[in-house]
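Q: Need a 3D model of the sequence below.
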Amino acid sequence: MAEQELDALGTRTVQRITRRLMPLLGLMYLIAYIDRQNISYAKLQMVGDLGLSEAAYGLGASLFFVAYFLFEVPANVVLEKVGARLWFTRIMATWGVITILLGFTQGTAMFYVLRFLLGAAEAGFFPGVLFALTLWFPQSHRGRMVGWFMIASALANAVGAAIGGALLDLDGLLSLRGWQWVFVATGLPAVLLAVYVFFALPDGPQSARWLPAEEKRWLADSLAREAAATPRTEHANPFRVLLDRRVLILALLYVAFPLAAYGLSYWLPTVVKGFGVSNTVNGFLNVIPWAVVALALWWVPRHAARTGETTWHIAGPALIGATALTLSVVVPGAALKFICLCVAAAGIFSGQPVFWSLPPTFLRGATAAAGIAAINSVGNLGGFVAQNAVPWIRDRTGSDLTPMLFLAACLLVGVVMVFVAQAVLRRPAPGSSSDLTLAGR
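A: The predicted structure is shown next:
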C-alpha cells in the first residue's frame, strides 16, 4: 500500500475511533466528575444540617482520596485482566449507588464511611481510561485525546455548577433538603449509564464491531512499530513498577496538580458565595471558569502535538496558574478576583493532558496500567491535602482567598519538578529494556 494511502487509512481510523469512543468516555468522566464534585455545593447546606465544622467537612471530603490511593493500582491491574467493558460498568454502578446514599447521610460517621467507599468505587476509572487510550491510539494522538477526555471534567464542573445551585434551591421538595437533592439527582445518571456501557463499550480494538478489519490491522501495526522503536519497561509482576524511579518522580510531580485543582474547585463555590450572590447565581457564575478551562484543554495539547514540545506545555500553564492564584488574593474587587480564579483554573488543568502523554513512552502492558494508576493515585493525595489544608487555612485566617496562596506555592513546586522529571526520563532506568538495548549495542 502506498504511503499516501496508508496516511489516509490512518487518518480515517483515528477519526472513526475518536467519533465512536471519545464521546462515551467523555460522558462517563463528566458524570464521574460531577459525582466527585457535587459535595462542594451540598456543603453549603450540609455542614449546618449535620453540625460539621469546616475542618470536619474537609476530612470527610478528603477520605475519597485515601480510598482512591489504596485501591487505584489494584483496580487498574484488574481492568487489564478483565477488560474495560466489565470493569467500567462495575465502577459506574457502584459509584452511582454510593452517591445516592450520600443524600441520606445521617451523621459525621456515615459521611466519612460513604466518602471513603466512593473513592474505593471510583478508583481505577481515570487511569483506566488513560491505559485504554494506549490500546486505541498511537502515541502522537494520545495527548489530544486525553485533552478531549479531560474537557469532560471542565464541562462537569460547568454543568455541576449550573445544576448544583439550582438543586439546592429545591429545598423542601418531597421532604428532602436541597443538599440531599444534589446527591440523589447526580447519582442516578451513573447507575443508568452503567447499563449502556455494559452493552456499548468494547474491551479493545479487536472486539469493536464498528471498526473495519483493515483499520484494525493499521492500528495493530502502528502500535507494534511504535513499541519496537521505543524501548519500554514491562515487568512480569506489574506491581514492581511502584519501585521505578521514573514513576515515583512523575507521581511526586503530579501531586501539585490535583492539590491545586481540587483546592480551587471544591472551594470556588464558597469563594463566590462570599461575593454575596444567591445559590442559583453562584452556580451559573461558576460555569465561567470551567468554560475557560475547556478552551485551554483544547488548545494546549494541540499546540504541544504540533510543536513536539512537552516541558513548557506542562510547566508554563502551571506557572500561569500559580501567578493568577496569587493575584486573586491581592487584586481589589470581586470582578478582578474572579477573573484571576478563571485564569488560574485554566492554568492548573490545561497542562495535564501533556503530562499524561509521558508514562506510555516508557511503560507498556500491565506495567503501564499499574504505573499510570500509581502516578494518579499518589498524585491524587494532593486532593486529600487540599481538602484538609484549605479549610484549615480558612479557619485560621478568616479569609476565603488566603488559601489560594498555599495552592500557588504548591504549583510552583510542581513547575520545578517538571524539569527534574524530564531530566530523569532522559536517563534509562536501571534494569529496564532501555539499558538492555544500550548494552547490546
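Q: CA only for contacts and neighbour counts going forward, please
A: Fine.
Q: Ignoring the adjacent residues along the chain, who's closest to Gln37?
A: Tyr266 (6.8 Å; Cα to Cα, 6 or more residues apart in numbering).
Q: The helix or strand hosting the one you found packs against which elements?
A: Take DSSP states H and E as the rule and Tyr266 turns out to sit in helix 256-273. Helices and strands touching helix 256-273, by 3 or more Cα pairs under 8 Å, 6 or more residues apart in numbering; DSSP states H and E, are helix 39-50, helix 279-285, helix 334-350, helix 365-379, helix 381-397, helix 403-425.
Q: pretty sure Glu80 contacts Ala369?
A: Yes - Glu80 is within contact range of Ala369, at 6.8 Å (criterion: Cα atoms under 8 Å).
Q: residues near Gln352, how many?
A: As a burial measure, Gln352 scores 25 neighbours (other Cα atoms under 10 Å).
Q: how many degrees apart are the helix holding Tyr266 and helix 403-425 in direction?
A: Relative orientation of helix 256-273 with respect to helix 403-425: 160 degrees, computed using axes from the mean of the first three to the mean of the last three Cα atoms, to 10 degrees.
Q: Now show me the structure for the sequence below, then we'll compare the two:
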Amino acid sequence: MTTSGIAGGIPAGLQDADDATYARVTRRLIPFLCLCFVIAFLDRVNVSFAKLQMLEDLQFSETIYGLGAGIFFVAYFLFEVPSNLIMHRVGARRWIARIMITWALLTAAMAFVRGETAFYFVRFLLGAAEAGFFPGIILYLTYWYPARRRSRITALFMTAIPIAGVLGGLISGWILEFMNGLQGLAGWQWLFLVEALPSLLIGISVLFYLEDGIAEARWLTVAQKQLLQRRIDAESQEKSHHSIGSAFRHPLVWLLALVYFGSSMGQYGFGFWLPSIIRATGVSSTLEIGLLSAIPYAFGIAAMLLVGRSSDRTGERRWHYGLSALAAAAGLVGAVVWRDSTAAALVALTVASMGLQCLAPVFWTLPTGLLGGVAAAAGIAVINAIGNLAGFVSPYLMGWIKDTTGTTAVGMFVIAGFLLLAGVLVVIGVRPDSTPHR
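A: Below is the predicted model of the structure:
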C-alpha cells in the first residue's frame, strides 16, 4: 500500500478505505474531546458572568477582577510545558482525567472566595490544574490524524469554544437570575458550584473512554490500525524529531508563539469582557445579557467549520488566518464605535466572534505540521504557554484601562491592534514551504 496519501496522492480505492477509517476515528474521538473542551472553557471564563454580581458582593474593582481573571494564565504558563511532557510520557487517558478532576474541585472552591487574596490564589491554582489540557489534546490529535486532515478536525474540536460561549451565556444567565439567594448563596456562587459538577463527571469518564493511541483502540480492526499507523509513520519521517531544547531554539516556534499571543489577546479580551460590553450598551438583566452573549458564539461555530474546511481543501493557511484576524479586529473596533446601540454593537461583536473562532483551527496546522515526537510535545506547549500569557495581559489591561478611563474603548483598540499584528506575521512571516502544507 502506498503512503503517498500524505501528500494527497492516494489512489481512489485506497482513499475510500482511508476516509471510512478516519470517519470512524472522528465519530469516536471528536464529540467526546469536544465535550471535554466545552467544560474546560466554561470553567475558564465563567468568571466573566460571575463578575456581573461578584464585584459588587466582594467590593472588587475592575483592576482586581482583571488581575484575578488573568493570573490563571501565569500558572498556566509555568506548568504548561511540564504538563505536556508528562502526558507524552504517561499517556493521554490518565493525564487528561487528572487535569479535569482537579480543575473541577478548584472551580467549586471559587464559590467560597471571600477576599482579594483568596480570589487570586484559587485562580492561580485553577490555571496550574488546567495547564496542559489544550496543548495535550492538540498533541493527542497528531497521534491519530496526518496534517492534511488536521485543520478540519481541529476546527471540529474547537467548536467547543463557541459552543461553550452559547451554553455559558444561556446557563450562566439563568443561574444568576433564578438561583440568586437560594439556600443563602449568591447567584455567582451557584454558578461555580453547578458548572464544576460536569467537569468532575466527565473527568472520571475519561479514564474509561479514551485510549492513549492507535494500538490500544479496541474499536478498530487490525487493518484499520495498520492503515492509521502507516499514515502517521510516513508523515513522521518528514517532521523534525529533535530534543526538547531544539524546540526552544526553532525560530518558527517563537514566531508562532508571538502570533498566538496576538490572537489570544483578542480571544480572552472578548471572552472575559463580552457580558460587560453588552451591559454597557444599556442591557441590565443578567438573563438577557446571557441570551445576547450566546449569539456571537453561535455564528462563530458556522464560520469556524467553513473556514477550517476551506483551508484543508485548498491547503492554504496564511490568508485564511490573516483575513480572519482582520475580521476579528474590525468587529472589535465596530463594537466600540457603535457602543450606544445594543443591536449594532451585537452585530459587530458577532463579526469579531466569527473571525476569532476561525483563527485557532488554521493556526494549529502550522506547528503540528512541522514538529514530531518530543519536539512536538515541547514545541506545542511552548507556543501555547507563551501565547496564553495574553490571557493574563488582556483582562488585566482591560480592567486597568476601564478603571482609569471609565470605558473599555481604548482596551478594544489595543486588542484589535494585536490581532492585526498576528495576521500580518502569519501572512508575511510563515513561508508557504515552512510546513508540509501551507
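Q: who's more crowded, Glu80 and Ala369 of the first structure?
A: Comparing Glu80 of the first structure with Ala369 by other Cα under 10 Å, the one with more neighbours is Ala369, at 32 against 20.
Q: That one maps to what in the second structure?
A: Ala369 of the first structure maps onto Ala377 in the second structure, with residues paired by TM-score structural alignment.
Q: picking up where we left off before, could you report the neighbour count for the residue nearest to Gln37 of the first structure?
A: Neighbour count of Tyr266 of the first structure, defined by other Cα under 10 Å: 24.
Q: What's the separation between the match of Ala369 of the first structure and Ala75 of the second structure?
A: Applying Cα to Cα, to the nearest Å, the value for Ala377 of the second structure to Ala75 of the second structure is 19 Å.
Q: before we move on, what about Ala416 of the second structure?
A: 25 Å.
Q: the more surrounded of the two?
A: With neighbours defined as other Cα under 10 Å, Ala416 of the second structure and Ala75 compare such that Ala416 has more, 27 against 22.
Q: Next, count neighbours for the residue lying closest to that one once chain neighbours are set aside.
A: Ranked by Cα to Cα, 6+ apart and with sequence neighbours excluded, the top spatial neighbour of Ala416 of the second structure is Ala329, at 4.3 Å. Residues lying near Ala329 of the second structure (other Cα under 10 Å) number 29.
Q: Look through the second structure and tell me its longest helix.
A: Taking DSSP state H as the criterion, the second structure has its longest helix at helix 12-45.
Q: Check the mean deviation of that helix from the first structure.
A: For helix 12-45 of the second structure, the mean deviation from the first structure after alignment is 0.7 Å (mean Cα distance after the TM-score superposition for the first structure).
Q: The residue nearest to Ala416 of the second structure corresponds to which position in the first structure?
A: In the first structure, Ala329 of the second structure lands on Ala322 (TM-score structural alignment).
Q: Next, the mean deviation of the strand or helix carrying that match compared to the second structure.
A: In this assignment (DSSP H and E), Ala322 of the first structure forms part of helix 311-330. With mean Cα distance after the TM-score superposition for the first structure, helix 311-330 of the first structure departs from the second structure by a mean of 1.1 Å once superposed.
Q: tell me which strands and helices that helix is in contact with?
A: With contacts taken as 3+ Cα pairs under 8 Å, 6+ apart, helix 311-330 of the first structure sits against helix 287-307, helix 334-350, helix 352-355, helix 403-425.
Q: how does it look with 10 Å?
A: helix 256-273, helix 287-307, helix 334-350, helix 352-355, helix 403-425 (3 or more Cα pairs under 10 Å, 6 or more residues apart in numbering; DSSP states H and E).
Q: hey, which of the helices and strands packed on helix 256-273 of the first structure is tucked in deepest?
A: helix 365-379 (a mean of 28; mean count of other Cα atoms under 10 Å).
Q: average gap between it and the second structure?
A: Superposed on the second structure, helix 365-379 of the first structure shows a mean distance to its aligned partners of 0.7 Å (mean Cα distance after the TM-score superposition for the first structure).
Q: can you give me the angle that helix makes with helix 256-273?
A: Using the same axes, to 10 degrees: helix 365-379 of the first structure against helix 256-273 is 40 degrees.
Q: quick one: the helix holding Ala322 of the first structure to chain centroid distance?
A: The chain centroid and the centroid of helix 311-330 of the first structure are separated by 19 Å under Cα atoms, centre = their mean, to the nearest Å.
Q: Equivalent analysis for stretch 347-365 of the first structure, please.
A: 11 Å.
Q: related to what we said a few turns ago, mind giving me a markdown table with the helices and strands packed on helix 311-330 of the first structure and columns for distance to Met28 of the first structure?
A: Output for these, formatted as a markdown table (distance: least, Cα to Cα, whole Å):
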| stretch | distance to Met28 of the first structure |
| --- | --- |
| helix 256-273 | 19 |
| helix 287-307 | 17 |
| helix 334-350 | 19 |
| helix 352-355 | 17 |
| helix 403-425 | 28 |
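Q: which one of the ones you listed lies closest to Leu167 of the first structure?
A: helix 256-273 (13.9 Å; Cα to Cα).
Q: Now do the closest one: which range of the second structure does it align onto?
A: With TM-score structural alignment as the criterion, helix 256-273 of the first structure aligns to 262-279.
Q: Report the buried residues of stretch 270-286 of the second structure.
A: Buried residues in stretch 270-286 of the second structure, defined by neighbour count with 16 or more other Cα atoms under 10 Å: 270-281, 283, 286.
Q: ok, so of the residues you listed, who is nearest Leu227 of the second structure?
A: Gly271 (40.3 Å).
Q: which residues touch the nearest residue to the closest one once chain neighbours are set aside?
A: Leaving out its chain neighbours, the residue that sits closest to Gly271 of the second structure by Cα to Cα, 6+ apart is Val45, at 6.7 Å. The neighbours of Val45 of the second structure, taking Cα atoms under 10 Å, 6 or more residues apart in numbering as the test, are 69, 164-165, 168, 268, 271-273.
Q: circling back: just so I know, which of the helices and strands packed on helix 256-273 of the first structure lies nearest Arg245 of the first structure?
A: helix 403-425 (8.2 Å).
Q: That's all I had, so thanks and see you.
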